[in-house]
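Visitor: here is my input; please provide its structure:
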Amino acid sequence: MKRFLGLLILSFCINSCDDGEFEIQSFDFSSIPATSCNGANASFFIYYTNNREALFLEIPASNFPPLVTATNNPRIVTISSTNKVTYRVYNGAVTSASICSTIPPASPVPVEEWIATSGVIEIITSVNRQTNETTGQSFITGYTHTIKLVNALFVKGDGNQQLFEELFLGDYVTSVDPPTISPSSPILKCGTNLNYIFQNSGKEVITLNTVVNLFVNDITPTGQPRTAVIDGADTKMAYKVYAANVPLPATFFCVIPEPANTVPPLLKTWIALNGSTANQTGIIEVTSVLFNPTTYRHTISLRKVTFAVDGVNFTFGDLYVLGTIDTQL
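Guide: Got it, this is the predicted structure:
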């Protein structure tokens, strides 16, 4: 159980006393996961509930980006009239339905409120992933944001005050969609240029740019694929995510470098890490067969290719069949 330290600041208001003792609230939400309301719009906020108690953090959703924070370098949000932290006690059990409702319900209603007037919110973000031990596939599923209030001064309407040097709150978890590209997604080339090909699946695109002649009209011997090692220069791969489905044909894929203002806009580019023949990583493998009397079919596989951006990475697995592309005699 995460612990917190609350220091009571003496109040000169006589109403803050009860039978000679000052009122102290626990504000204990350390083991309760955070929930959010209103998506990522301007009225977004996260909250915690514990029976009749609730704690609200009204800060922009942009404070929870899919970016891992560096060690000992949390994301800092200063508590203010804009970045609000509020604790409430209700006259009955409070639920997500009552908190996120556009029209507040008649019950329960707040009977006590403490507003943070100073301090900071510290957010540490780590990545969540799902790994298949058999195939080696490892996808990012989301991010965990660990939240702590530091030197947070809460003030009640009657003048009672309470200072928390450290107040640990439950984690807020955001999810991301794993790649949806599959071997059934088409692999296309730019005109007759087989040195630059791409695979499109809705909002996602994988590009391969290489000077190695991988697509030869010749059958490859069993167990001897043509190979190219990703090096960031002669052979490069990228996994790109756009804001909407990419219409085909998308001619901007065939422009190097890709234009800055594409339609739809490019959101994120994951770059394939350099590979190694010795370690059998980051390798493009192509096997070719005679599909019919006038067509060769080339199957493209990725051997331990890892894509990375912003300090996080994912891989399709130890040996992943990307798809096929045909060439004519």
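
Visitor: please count neighbours and contacts with C-alpha atoms only from this point.
Guide: Will do.

Visitor: where along the stretch 1-150 of the chain do the strands fall?
Guide: In the stretch 1-150 of the chain, the segments counted as strands under DSSP state E, counting those that start in this stretch are 5-9, 17-18, 21-22, 35-37, 45-50, 53-58, 75-78, 84-90, 110-131, 138-156.

Visitor: now render the ones you listed as a markdown table, adding distance to I284.
Guide: Listed next are the strands of the stretch 1-150 of the chain as a markdown table, based on distance: least, Cα to Cα, whole Å:
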| stretch | distance to I284 |
| --- | --- |
| strand 5-9 | 55 |
| strand 17-18 | 73 |
| strand 21-22 | 69 |
| strand 35-37 | 42 |
| strand 45-50 | 44 |
| strand 53-58 | 47 |
| strand 75-78 | 38 |
| strand 84-90 | 51 |
| strand 110-131 | 22 |
| strand 138-156 | 18 |
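
Visitor: now the second one, please; I'll put the structures next to each other:
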Amino acid sequence: MKKFACLLLFAIMLNGCDDGDLVPEIINFEEIDPVNCDNTYVLIYKLKEQESLLLQVKAETFAPLEGAPEVGTEEYDITEGGDYKLVYKSYDGVISKSNICDAIRPSFPNVSTEWFAKTGLMEVITTPNVTEPAADGSTKIAGFNHSIYMTNVTYSKPEGDQVGPEFFFGVLTTSTYTSPTVSFAATTARQCSQTQIYNWNSDSSIIIDALDPTLIQNIETTDPRTSTISSTQNKVTYTKYKTASMTADYFCKTPRPTTPEIEETWNALAGGVIEVETTKLDNTTYKHVITLKNIELKNGSLQFKLASTFIFGEITTQQ
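Guide: Predicted coordinates:
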């Protein structure tokens, strides 16, 4: 569908009177950003001095109970008695947020005109709000932008139904979801085998499967050993769990336990690099410091970057 923003512009013919009722010639909310009532995301509204444009939606449309909103385009039917409603109102005095959001709303001003959308289509284009890289090169998803378009809206008016023009309702920005912070207090990583290593804390883990076996060797390095992440080798997975109850018993098992329950799983894109520096501690013991470089994590259609140089951890091996 071709997208474009246009004026919500149509004539309102009201009976003029001298009691302060608004008698506008046109409705135009183009320059006003949509907002919501106290982070509930059920009622989205746009206000002018004596006018409001109200959009009522299901709560999970912009703020799902778990996880992130779906990225992409979704369509919803606007109906007078359904889950998605669009209403225009004019008033006989100046209004504020309290006239829209308060449980007990002010008794003044009164509604002069009220138009309900009987039918129509709402299209929502959702994109992640990814921050600019920080000083360490990392990015994060800091909420989502929802661009809202209305088409084929038929309004119920006292003088009869009227089809309004296609118009851009605006962009609603939500911040109920942010990408996880990848951080591990322990510098010591652990090894299940020569090709599987991990680090973890109480509610998250980072695992490298199919590790290039040439990376961990009991030979000191002058220059770090490096190997590139691909779909078959050096597979890096970051996992966030729903409860902070992780223990070491979870790892090195096939299949891995089903508890704690997984909340999110992020996989590293191909192209990043694993770097290992090896030093000899004594005649039989070697320390291997493992660093991830230029890693971008992906979960479905969402992506963010770790710090350009991210310390995975260190392991020790015996000769």
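
Visitor: will you turn the strands of the stretch 1-150 of the first structure into a markdown table that also has distance to V229 of the first structure and mean neighbour count?
Guide: As requested, those are exported to a markdown table (distance: least, Cα to Cα, whole Å; neighbours: other Cα atoms under 10 Å):
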| stretch | distance to V229 of the first structure | mean neighbour count |
| --- | --- | --- |
| strand 5-9 | 55 | 16 |
| strand 17-18 | 73 | 11 |
| strand 21-22 | 69 | 12 |
| strand 35-37 | 44 | 18 |
| strand 45-50 | 45 | 22 |
| strand 53-58 | 48 | 21 |
| strand 75-78 | 38 | 16 |
| strand 84-90 | 51 | 20 |
| strand 110-131 | 24 | 18 |
| strand 138-156 | 21 | 21 |
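
Visitor: among the ones you listed, which is nearest T102 of the first structure?
Guide: strand 35-37 (10.3 Å; Cα to Cα).

Visitor: contact partners of that closest one?
Guide: The contact list for strand 35-37 of the first structure, computed with Cα atoms under 8 Å, 6 or more residues apart in numbering, reads 44-48, 100, 172.

Visitor: for N193 of the first structure, see how far away the residue nearest the centre of the first structure is.
Guide: Note on the first structure: the residue nearest the mean C-alpha position is P66, at 3.5 Å, using Cα atoms, centre = their mean. Noted for P66 of the first structure: a distance of 36 Å to N193 of the first structure, by Cα to Cα, to the nearest Å.

Visitor: show me where the first structure has helices.
Guide: Taking DSSP state H, the helices of the first structure run over residues 96-100.

Visitor: any figure for the gap between the residue of the second structure positioned farthest from its centre and T317 of the second structure?
Guide: If you look at how far each residue of the second structure sits from its centre, by Cα atoms, centre = their mean, the farthest one is N283, at 51.1 Å. With the distance defined as Cα to Cα, N283 of the second structure ends up 12 Å from T317 of the second structure.

Visitor: mind picking the two most distant members of the contacts of strand 35-37 of the first structure?
Guide: C100 and Y172 (16.5 Å).

Visitor: those two: which has the busier surroundings?
Guide: Higher neighbour count among C100 of the first structure and Y172: Y172, with 21 against 14, using other Cα atoms under 10 Å.

Visitor: who's in contact with the more buried one?
Guide: Y172 of the first structure neighbours (Cα under 8 Å, 6+ apart): 33-35, 144-147.

Visitor: which contacts among these does the second structure share?
Guide: Counting by both residues aligned by TM-score structural alignment, their matches' Cα atoms under 8 Å, the contacts of Y172 of the first structure that remain in contact in the second structure are 33-35, 144-147.

Visitor: reformat these as CSV; add distance to A54 of the first structure.
Guide: Formatted as CSV, these follow (distance: Cα to Cα, whole Å):
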residue, distance to A54 of the first structure
P33, 12
A34, 11
T35, 11
T144, 21
H145, 19
T146, 18
I147, 16
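
Visitor: about what we covered before: quick check, nearest of the contacts of Y172 of the first structure to D218 of the first structure?
Guide: Closest approach to D218 of the first structure among the contacts of Y172 of the first structure (Cα to Cα): T144, at 49.5 Å.

Visitor: look up how far N213 of the first structure lies from the closest one.
Guide: Look at T144 of the first structure and N213 of the first structure: by Cα to Cα, they are 43 Å apart.

Visitor: ok, P225 of the first structure next?
Guide: For P225 of the first structure relative to N213 of the first structure (Cα to Cα), the value is 12 Å.
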